[in-house]
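Peer 1: 3D model of this:
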Amino acid sequence: MFHRIIRTLELYDGLRLPVRVAGVELLLVHDDGRTWLIQRRCPHGDFPLERATVHRGVLRCPGHGLEFSLDSGRCPGQSYQLRRYHIDYEGPWLGVWVADGD
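Peer 2: The predicted model follows:
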């Protein structure tokens, strides 16, 4: 099932939008004209990432300062990894597909 998150016309650089989809907390990040959908909380310290900074596709956690590539989810030099979700589009809507029962 397709879950609408936001209309594409509402995206702006600096957007950090926490959403809940099928019981899962996600964070939509839009910066430098690019959009990512990731887990909402840091895998290291469980800090909410909507206050994170983003520079050149790298997200910096506001808790302990760990940095994660938004393209790969990896944290260089650490074993932590952000879970990333595939963004899809349906008409003017940006969203995510979640299978029934997920």
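Peer 1: C-alpha from now on. contacts and neighbour counts both.
Peer 2: Fine.
Peer 1: In three-state terms, label Glu50 for me.
Peer 2: Under DSSP: H, G, I helix; E, B strand; the rest coil, Glu50 falls in the helix class.
Peer 1: Run through the residues that contact it.
Peer 2: Contact analysis of Glu50 by C-alpha atoms under 8 Å, 6 or more residues apart in numbering lists 16-18, 27, 40.
Peer 1: try Tyr89
Peer 2: 95-96.
Peer 1: one more to line up against the first:
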Amino acid sequence: MSRSYVRACALNEVPEEGVLAVVIEGTQVAVVRSGGEVHALKDNCSHSDVPLSDGEVYEGVIECWLHGSCFDLRTGKPDGNPATESIPVYDAKVEGDEVFVSLATDSQGAPR
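Peer 2: Alright, predicted model coming up:
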């Protein structure tokens, strides 16, 4: 199955060990750089319904600014309370100086 990628931003717009909020096809997405890799996640904490892009990025996680829930950048899984539900993770790739994200979903409607 071929994925359709959409330009999200320029790579230099995403801070090292940081996050940039973008909207792709009406979906709020957090584009994150950590450990030299680029990730894309739904920009919404599964616990408190606030933007994750306002939080901190470190050691492969993004931390929600409101209650401290941390989510794995690769899987979207929380590492403990208060969040108990994963957040959607999207495929991201860098081509040249641009970041592209695919919002493609599986047969159950889940990202990837």
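Peer 1: cool, now which of the contacts of Glu50 of the first structure survive the switch to the second structure?
Peer 2: Retained in the second structure (both residues aligned by TM-score structural alignment, their matches' C-alpha atoms under 8 Å) from these: 16-18, 27, 40.
Peer 1: The contacts of Glu50 of the first structure into JSON lines, with extra columns for neighbour count?
Peer 2: Below are the contacts of Glu50 of the first structure laid out as JSON lines (neighbours: other C-alpha atoms under 10 Å):
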{"residue": "Arg16", "neighbour count": "21"}
{"residue": "Leu17", "neighbour count": "17"}
{"residue": "Pro18", "neighbour count": "20"}
{"residue": "Leu27", "neighbour count": "23"}
{"residue": "Arg40", "neighbour count": "24"}
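Peer 1: What number of residues are in the vicinity of whatever residue of the second structure lines up with Asp71 of the first structure?
Peer 2: Counting by TM-score structural alignment, Asp71 of the first structure lines up with Arg74 in the second structure. By the criterion of other C-alpha atoms under 10 Å, Arg74 of the second structure has 16 neighbours.
Peer 1: Enumerate every residue touching Arg74 of the second structure.
Peer 2: When contacts are counted by C-alpha under 8 Å, 6+ apart, Arg74 of the second structure touches 39, 60, 89.
Peer 1: Return the distance of the aligned partner of the second one in the first structure relative to Tyr85 of the first structure.
Peer 2: Here Gly60 of the second structure is matched to Gly57 in the first structure, going by TM-score structural alignment. Applying C-alpha to C-alpha, to the nearest Å, one obtains 15 Å for the distance of Gly57 of the first structure from Tyr85 of the first structure.
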